[in-house]
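> Have a look; sequence and predicted model below, questions after that.
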Amino acid sequence: MKREPPKSPCQTEIELDRLSSLPGHIIDQILSQLSIRDAVRTSVLSTKWRYKWATLPNLVFDNHCISLTSQDQAVIKSKLVSIIDHVLLLHTGPVYKFRLSHRDLVGVTDIDRWILHLSRSPIREFVLEIWKGQRYKLHSCLFSCQNLTHLELFNCLVRPPPTFHGFKNLKSLDLQHITIGQDVFEHLITSCPLLERLTLMNFDGFSHLNINATSLLFFDIGGVFDDVSFKNTFQLALVSIGLYAKDKIGKRPGYTSNLIKFFAHLPHIRRLEIQSYFLKYLAVGDVPLKLPSPCVDLGYLSLRINFDDCEENKAALCLLRSSPNLQELEILVSLLDPSNIV
């Protein structure tokens, strides 16, 4: 049997270093599918991979970025802070996306420092979810990030500096469990001219939802509020709205129906979900048989209704009569009042 000649050291090195021969865009694609922890680990694969992770434009720090058996929050917090500091220190190139969402993130004062660092980069997506503890007061530097297209905040206190004049490129805004003043909220919405998606859940600091947004297409809200009104929202097509407090609804007999006011600036609504007690809110005032202008584009309607409430029934019938092209209807029945059951 003829023996093959032994491979030279160069041949062996070439075969062992196949990962280094991968095109750069393939390496980037591989790294983009990994958690930040695993991406950093690839630095041991070869010299070409050693600092490749440091150019990742999307940084996600969540429950997958730490592997610890300890349940001690102090240990978890210390490790998380160390990882984020390490990544930001060694990172080269722009950061386009930053997401910080860890279940054990409590009392981390370093967030201010990280936001200051990110404000010097052309950040486009910023997500901050504080799951525990008191609400984090958002650092003012974030409001200077004019490249933002998506902003998502959870358990934050929002107080922009006086010099803030809006996010000129923001298209998506998601605010949940936040505190924000009435004037601040209204200014934030009106000063984002490209805003297309607005999500607002469980908020405090204001009670009147005055939505003035010319580019808005999608609006999802759930919380406790006194009133809602739309202005310049003629493109708004998808609305999901829930009022979580029955006692916030005041009776106004003899007044124009909330139904008419609500739909006045929604001529092209295509999908509507009415949840919790919001149908009762719409039933306040003089409910007409039909809306002055029919909802000709409305194809999907979901209603939560209390059939024991005559005013809610009137409001629902008015809406159905005003939706000539409705294709799909979902009716969710609220629990009946036990005193009305014979």
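Thanks, I have the structure now. Numbering: from 1, shown residues only.
> okay, CA-based contacts and neighbour counts for the rest of this
OK.
> All the helices of the chain, residue numbers only.
9-16, 24-32, 36-41, 73-90, 111-118, 182-190, 258-263, 278-282, 310-321 (DSSP state H).
> got a markdown table for these, with mean neighbour count and distance to Ala213 too?
What follows is those, written out as a markdown table (neighbours: other CA atoms under 10 Å; distance: least, CA to CA, whole Å):
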| stretch | mean neighbour count | distance to Ala213 |
| --- | --- | --- |
| helix 9-16 | 10 | 57 |
| helix 24-32 | 14 | 34 |
| helix 36-41 | 18 | 36 |
| helix 73-90 | 15 | 36 |
| helix 111-118 | 16 | 27 |
| helix 182-190 | 17 | 6 |
| helix 258-263 | 19 | 15 |
| helix 278-282 | 23 | 21 |
| helix 310-321 | 18 | 24 |
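> and Ile84, what is it in contact with?
Ile84 makes contacts with Phe61, as judged by CA atoms under 8 Å, 6 or more residues apart in numbering.
> Same check on Ile305?
Applying CA under 8 Å, 6+ apart, we find Ile305 in contact with 279, 312-313, 331-334.
> Check Asn313 too.
Contact analysis of Asn313 by CA under 8 Å, 6+ apart lists 305-307.
> Export the helices of the chain as CSV, with columns for distance to Arg159.
Formatted as CSV, the helices of the chain follow (distance: least, CA to CA, whole Å):
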stretch, distance to Arg159
helix 9-16, 55
helix 24-32, 34
helix 36-41, 31
helix 73-90, 25
helix 111-118, 14
helix 182-190, 7
helix 258-263, 29
helix 278-282, 29
helix 310-321, 38
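> between the ones you listed, which gets nearest to Ala245?
Proximity to Ala245 (CA to CA) singles out helix 278-282 among the helices of the chain, at 9.0 Å.
> which helices and strands does the closest one pack with?
Applying 3 or more CA pairs under 8 Å, 6 or more residues apart in numbering; DSSP states H and E, one finds that helix 278-282 contacts strand 238-243, helix 258-263, strand 300-305, helix 310-321.
> Show me how far the second one is from its chain's centre.
This means helix 258-263. Here helix 258-263 shows a centroid-to-chain-centroid distance of 27 Å under the convention CA atoms, centre = their mean, to the nearest Å.
> any residues touching it, and which ones?
228-230, 281-285, 287, 291-292, 315.
> Repeat that for the first one.
Strand 238-243 has contacts (CA under 8 Å, 6+ apart) with 217-225, 269-278.
> if we can go back for a sec, kindly give a single ChimeraX line that selects the buried subset of the contacts of helix 258-263.
What follows is the ChimeraX syntax for the buried subset of these, where burial is set by 16 or more other CA atoms under 10 Å:
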select :229,230,281,282,283,284,285,287,291,315
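> Second structure follows, compare the two:
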Amino acid sequence: MAEAEVDRISFLPLDIKLEILFILDIKDAVRTSALARSWRHIWTHLSCLRLNSEQDPLGDTYNNPNFCNVHFVTPSWIQRVHRLVSSLRGPLSVFQLHFSGLCLFSPDESCVLVETLLDLLLQKGGLKTLDLLFRNDPGKFHLPWFHSLQVLRLSQCCVALPTRFQGFHRLETLSMKNVQISSDDFNLLLRTSNNLTSLIIYDCGALGNLLSVNLSLPLLSHLQFTINELVENLSVVSSPCLEHAEIKLIRRDYSSQNLARMILQLVTNVVMVSSLKLDFDVLKCFSLVALPFNFTIPRLRFLMFFLDVNIIDRNVYDAFFWLLRSMPFLEELEVRLESNDESPTNDEYDQDDRVEILMRELLVQKYDGFACLERTVTSVTTNMLTLGVIPNIAWIQFFLLNAKHLKLLKIGYFFGGHLMSSFIEELQKAEVTSSDAKVMFFNSHTHQITNVYE
């Protein structure tokens, strides 16, 4: 046989062939059985299966012409998923199933299909990663007790734990987004996951009552928790390894003192973190309660928070000052400045004037008592939607004036590049304390960088 006719690919080791199949979609992977006798049923040795109802045409999935850009899934699709899993010869270590379209079957029928599939995965054994996403409500299904599970990601579903649940003892990552689960099941899941290092909870709710969560996870290092109307309590009782925390709010009532106390308690319980992100007007919540000015987060090196520059409440800025004073070794700070960019009315013009006056009175002056600004802060980033919002300049002037060892001040923006010259002209009037300060603009849309001065 001539060298050009030698079938070298068929003599590849099994693990190399499986790596080739892994990068294909499942339909093409199954079709490789027709390549040669040596490839027949190689795909059945796959240990990783990632399926998306919109990307993997396994059955009767279609786009209805009456609903533009809406993808529909029929029962035959998930039934073919069952047959695929049943055909695999070995255990599955990774299973991802995304219903990215609208299911053309009832929640009860969907629940039965999902539970049957999960039981099949349990029988296969060895599952380490489970990733389930549903675009519409599949009904409440019971989550089996997978002994070897290390990563669990659930999105847009309603789940319950089985009776006599003993915990996912090897679970390291738990991500739940838009998940409905009872408060008892949720706390049981956390209590029995002692190896958990990463916890991401986004817009989840309790079944029957409000969600109350007490975190006591010895190995937890990353926490991202979004608080909504269904969360009654959230506290970190004991998580000594926690390094990174991110707190977000999805609430209708941001003036609730109960919400403010819960956020304050959560922040004052994560004193060992080195990175902290506070989202959706956390400072506005802080302004509603008495702040413990002797509170410190000694290990914090990075802080990011969002703030609405149209807020004219003096207490918001007091909360900002308290936050800075509580972080004596802060090195990097990122401020996301939000504002109303619609065309303002006359009353809103008057309010903008009051905002600018207040911000200049509070921010554009020299302050003492900020240990981090005196010694450690070297990098500050301010991100804004448009350069046209004048009050944003006060934040930049505050850091230029007070950060003694500032090396880089980065101003990010998306719109308003044509206003840069007037913005720079105003910025150059600012007093600069650090002789090493470098100021630059960064357009987050075009990635264009403009240096003001060094």
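Sure thing, it's come through. Note that the structure is a prediction, hence the values are computed from the model and not measured.
> TM-score for these two?
Here the TM-score for the pair of chains, by TM-score structural alignment, normalised by the length of the first structure, is 0.85; 324 aligned residues with a CA RMSD of 2.8 Å.
> Just give me the closest of the contacts of Asn313 of the first structure to Asn58 of the first structure.
Closest approach to Asn58 of the first structure among the contacts of Asn313 of the first structure (CA to CA): Ile305, at 43.9 Å.
> So what does that closest one match up with in the second structure?
Aligned by TM-score structural alignment, Ile305 of the first structure pairs with Leu307 of the second structure.
> likewise Arg270 of the first structure?
Per TM-score structural alignment, Arg270 of the first structure is aligned with Ser274.
> Excluding residues flanking it in the chain, which one is nearest that match?
Of all residues not flanking Ser274 of the second structure in the chain, Leu300 sits nearest, at 3.9 Å (CA to CA, 6 or more residues apart in numbering).
> same question, Ile123 of the first structure
Nearest residue to Ile123 of the first structure, sequence neighbours excluded (CA to CA, 6+ apart): Tyr96, at 4.3 Å.
> To which residue of the second structure is that neighbour aligned?
Checking TM-score structural alignment: Tyr96 of the first structure goes with Ser93.
> got the contact list for its match?
So Ser93 of the second structure contacts 47-48, 126-129 (CA under 8 Å, 6+ apart).
> That one and Leu149 of the second structure, how far apart?
As judged by CA to CA, to the nearest Å, Ser93 of the second structure and Leu149 of the second structure stand 9 Å apart.
> who touches both of the two?
126-129.
> Top of those residues by number of neighbours, please.
Neighbour count (other CA atoms under 10 Å) singles out Leu127 as the most crowded of those, with 22 neighbours.
> Surely that residue is in contact with Trp145?
No - counting by CA atoms under 8 Å, Trp145 is not a contact partner of Leu127 of the second structure; they are 10.6 Å apart.
> Could you dump the helices and strands packed on helix 278-282 of the first structure into TSV and include distance to Ser207 of the first structure?
TSV is the format used below for those (distance: least, CA to CA, whole Å):
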stretch	distance to Ser207 of the first structure
strand 238-243	11
helix 258-263	16
strand 300-305	22
helix 310-321	23
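> Indicate which one of these is closest to Gln73 of the first structure.
Shortest distance between Gln73 of the first structure and these, using CA to CA, is found for strand 238-243: 35.3 Å.
> Which residue range of the second structure does the closest one align onto?
Aligning strand 238-243 of the first structure against the second structure (TM-score structural alignment) gives residues 244-249.
> do the same with stretch 41-53 of the first structure
So stretch 41-53 of the first structure sits over residues 31-43 in the second structure, by TM-score structural alignment.
> Contacts for the matching stretch next, please.
10, 14, 17-18, 21, 29-30, 88.
> okay, how far is it across it, tip to tip?
Start-to-end span of stretch 31-43 of the second structure (CA to CA) is 9 Å.
> contacting residues around the match of Arg270 of the first structure?
Taking CA under 8 Å, 6+ apart, we find Ser274 of the second structure in contact with 243-244, 299-302.
> Quick one: which of the residues you listed hold up in the first structure? List them.
Contacts conserved in the first structure for these, using both residues aligned by TM-score structural alignment, their matches' CA atoms under 8 Å: 243-244, 299-302.
> From the chain's centroid, how far away is the match of strand 238-243 of the first structure?
Taking CA atoms, centre = their mean, one finds stretch 244-249 of the second structure lying 9 Å from the centre of the chain it belongs to.
> go on, stretch 14-33 of the first structure?
The chain centroid and the centroid of stretch 14-33 of the first structure are separated by 34 Å, computed with CA atoms, centre = their mean.
> Same check on stretch 25-37 of the first structure?
How far stretch 25-37 of the first structure lies from its chain's middle: 24 Å, per CA atoms, centre = their mean.
> Same question for stretch 167-186 of the second structure.
Distance, centroid of stretch 167-186 of the second structure to centroid of chain: 16 Å (CA atoms, centre = their mean).
> what's the answer for stretch 175-187 of the first structure, then?
Relative to its chain's centre, stretch 175-187 of the first structure lies at 14 Å (CA atoms, centre = their mean).
> Stretch 36-48 of the second structure too?
In this view, stretch 36-48 of the second structure has its centroid 37 Å away from the chain centroid, taken as CA atoms, centre = their mean.
> The alignment partner in the first structure of Asn214 of the second structure: what's it in contact with?
Applying TM-score structural alignment, one finds that Asn214 of the second structure aligns to Asn210 in the first structure. By CA under 8 Å, 6+ apart, the contact list for Asn210 of the first structure reads 186, 228-231.
> Now do the buried residues in stretch 208-227 of the first structure.
Buried residues in stretch 208-227 of the first structure, counted by 16+ other CA under 10 Å: 209-225, 227.
> Check the separation of the first and last residues in it.
Using CA to CA, one end of stretch 208-227 of the first structure lies 5 Å from the other.
> contacts for stretch 52-61 of the second structure?
Outside stretch 52-61 of the second structure, the residues within contact range by CA under 8 Å, 6+ apart are 25-27, 71-77, 80-81, 97-101.
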